[in-house]
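[1] sequence and computational prediction follow.
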Amino acid sequence: MSTPTTTTTTLPPKYTDSPLPLIPTPKFLTGKTDSFTIEASHMALSHNAFIRGFNTVYQQAPRVKSPSDKIDFAGYCLAWADCVYAHHHYEETEFFPNLDKAAGQKGLMDGAVHEHEAFQGGLNKFKEYLEENLTEWESKELIGIMDEFKDALHGHLRDEPGMIVELGRYSTVERPIDILGIAEAAGKKQVNLSFMFNTLPVFFLNMETIEFEGGMWHGVFPPLNGLAKAVMLKGVPMWHSGRWRFVSCTPEGTLKDLAV
């Protein structure tokens, strides 16, 4: 009598916050609700989306095998790199200069700019490698490049929110700094249709809000509601959907299984 053959299917594992750990928000750590703490917390949440994006690449790269998956994954990786670059470009060209102007001082965030420089070369190398090897990149080489800049990147993402909190001392009754308004105005200048469809999903869909810090940011940040939320989290990702399957989170803000 023959023994029945059983087939086992290995499902992809669930995303985990590694190798880079998430960073806490200043509001969660201190309970403060002043505008500088809130803006610093928004920055920390944004940085955590970049961290989860990094981790999704790091965890999934060794599992991507087919040429079609490789080109989708390369597109995802490049979108992540472009999102990080756009964030720091917005800071250096709009956010930081306008903070200096409001405070009447120069170079308040020069430390953050120097931190950008510390990992920018590695990020450029990451992008160049993928652009030159869209379907032939090797996970060992890709992760090796990521290892070269991951500590400098994470150190910056961890430290910058605290720098924002410290700027509160420059805001006085005589010269108040509307840091939330400055950040909002600067951010709006970075978004265009190309960025929205080709890059933004890697930001919004790497933002877990259900469990992080007890869910205190769910429905609060990112500030999307109603139709805008549906468009950004479900409509826009239909474009280049092959790329966005590699994200860490569902549109509802929960962690999901890896794509491969």
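    Arrived safely, thanks for sending.
[2] C-alpha from now on. contacts and neighbour counts both.
    Fine.
[3] centroid-nearest residue for the chain?
    Nearest to the mean C-alpha position of the chain, counting by Cα atoms, centre = their mean, stands residue 50 at 2.1 Å.
[4] pasting the second one now:
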Amino acid sequence: MALAHNGIIRGLNSIYLQAPNLPANDTVVARDFLIYCQCWSESMHHHHDAEEEIFFPEIENVTNVKGVMEQNVEQHRAFTPGFDKFYDYCKTCSPKDYDGAKLRSLVQDFAEALVKHLHDEIETLRALDKYDSKRVKQAYGRLEKSLMETDNYRIAPLVFGTADRKYEDGIHNFPAVPFFVPYIINYVFGMRYRGVWRFNPCTSWRDCRELAYA
């Protein structure tokens, strides 16, 4: 879960850092960046919906503690209003009207609450070590399976493009996939929105790179 959260934060950082630096009057770049922001928002929305609908109820069953994940749900609610405004802007803004300062201010309205939640949730999960670890892992496995049921053309290139395979000296293989999958991500799923993925902080092979418009 921590690795998934790291990817969410990397994506958010890439949005925040690049938002004010897009070339003026370039509607193609603005269009692609707005789609990038939409994809990031959709990925995060899917992540938190799956937690609330699948993972959290299963953890309640494992622990037999009603509301054991309620703090996390409350934190979701804390950043949702600002996040929704950001997502609405990205969906409705015409590329010719793109305003980097406006978009960045919308990020600022929810980013602190979101990042706090992403860190706090890891501590909540660590506290589950006193329960049946096998059942907790099974619940997380079902969450992971649900997270994979998404639009691969809009989400898969983002997930791989915000994953750093050298994080902590490369001890993690995240996402855990066979060696050929990044090729599929790059040359199949990445093609439909090819211009969008220029804003990713990493390549499809999960190697960090310089931001295109930082």
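    The structure has been received and is ready for your questions. What you see is a predicted model; the values in this text were computed from it and never measured.
[5] residue in the second structure paired with the residue nearest to the centre of the first structure?
    If you follow residue 50 of the first structure across to the second structure using TM-score structural alignment, you land on residue 8.
[6] so what secondary structure elements neighbour whatever helix or strand its match lives in?
    Residue 8 of the second structure is part of helix 2-18, with elements assigned from DSSP states H and E. Applying 3 or more Cα pairs under 8 Å, 6 or more residues apart in numbering; DSSP states H and E, one finds that helix 2-18 of the second structure contacts helix 27-50, helix 100-126.
[7] relative to helix 100-126, how tilted is that helix?
    Here helix 2-18 of the second structure runs at an angle of 170 degrees relative to helix 100-126 (axes from the mean of the first three to the mean of the last three Cα atoms, to 10 degrees).
[8] give me the contact list for helix 2-18 of the second structure.
    If you take Cα atoms under 8 Å, 6 or more residues apart in numbering as the criterion, helix 2-18 of the second structure is touched by 37, 40, 44, 104, 107, 115, 118, 122, 158-159, 162-163, 174, 199-201, 211-214.
[9] distance from it to the first structure after superposition?
    Taken over the aligned residues, the distance from helix 2-18 of the second structure to the first structure averages 0.7 Å (mean Cα distance after the TM-score superposition for the first structure).
[10] buried residues in that helix?
    Neighbour-count burial for helix 2-18 of the second structure flags 4-12, 14-16, 18 (criterion: 16 or more other Cα atoms under 10 Å).
[11] now stretch 176-183 of the first structure
    For stretch 176-183 of the first structure, the neighbour count (16+ other Cα under 10 Å) marks 177, 179, 182-183 as buried.
[12] now, the most widely separated pair of those?
    Greatest spacing in those, by Cα to Cα: 177 and 183 (11.0 Å).
[13] where's the counterpart of residue 123 of the second structure in the first structure relative to residue 156 of the first structure, distance?
    Matched across to the first structure, residue 123 of the second structure falls on residue 162, judged by TM-score structural alignment. For residue 162 of the first structure, the distance to residue 156 of the first structure (Cα to Cα, to the nearest Å) stands at 10 Å.
[14] then residue 244 of the first structure?
    26 Å.
[15] neighbour count winner among these two?
    A count of neighbours by other Cα atoms under 10 Å puts residue 244 above the other of residue 244 of the first structure and residue 156, at 24 against 20.
[16] so that one touches residue 76, yeah?
    Yes - if you go by Cα atoms under 8 Å, residue 244 of the first structure and residue 76 touch, sitting 6.6 Å apart.
[17] what's the overlap in contacts for those two?
    Contacts common to residue 244 of the first structure and residue 76, judged by Cα under 8 Å, 6+ apart, are residue 202.
[18] ok, back up a step: give the buried subset of the contacts of helix 2-18 of the second structure as a ChimeraX selection command.
    Entered in ChimeraX, the line below selects the buried ones among the contacts of helix 2-18 of the second structure, by 16+ other Cα under 10 Å:
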select :37,40,44,104,107,115,118,158,159,162,163,174,199,200,201
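[19] any idea what residue 109 of the second structure aligns with in the first structure?
    Mapped onto the first structure by TM-score structural alignment, residue 109 of the second structure lines up with residue 148.
[20] show me what contacts its match?
    residue 122 are the contacts of residue 148 of the first structure under Cα under 8 Å, 6+ apart.
[21] tell me, how many residues neighbour the match of residue 123 of the second structure?
    Residue 162 of the first structure: 18 neighbours (other Cα under 10 Å).
[22] in space, what's closest to it - neighbours in sequence excluded?
    By the measure of Cα to Cα, 6 or more residues apart in numbering, the closest residue to residue 162 of the first structure outside its immediate chain neighbours is residue 40, 6.8 Å from it.
[23] can you give me the helices in the stretch 101-250 of the first structure?
    With helices called from DSSP state H, counting those that start in this stretch, the stretch 101-250 of the first structure shows them at 110-132, 139-166, 179-188, 193-198, 201-204, 226-230, 241-244.
[24] from the centre of the second structure, point out the most distant residue.
    Taking Cα atoms, centre = their mean, the residue of the second structure most remote from its mean C-alpha position is residue 64, at 29.7 Å.
[25] and it, what's its match in the first structure?
    Using TM-score structural alignment, residue 64 of the second structure sits opposite residue 104 in the first structure.
[26] what's the answer for residue 52 of the second structure, then?
    Using TM-score structural alignment, the equivalent of residue 52 of the second structure in the first structure is residue 92.
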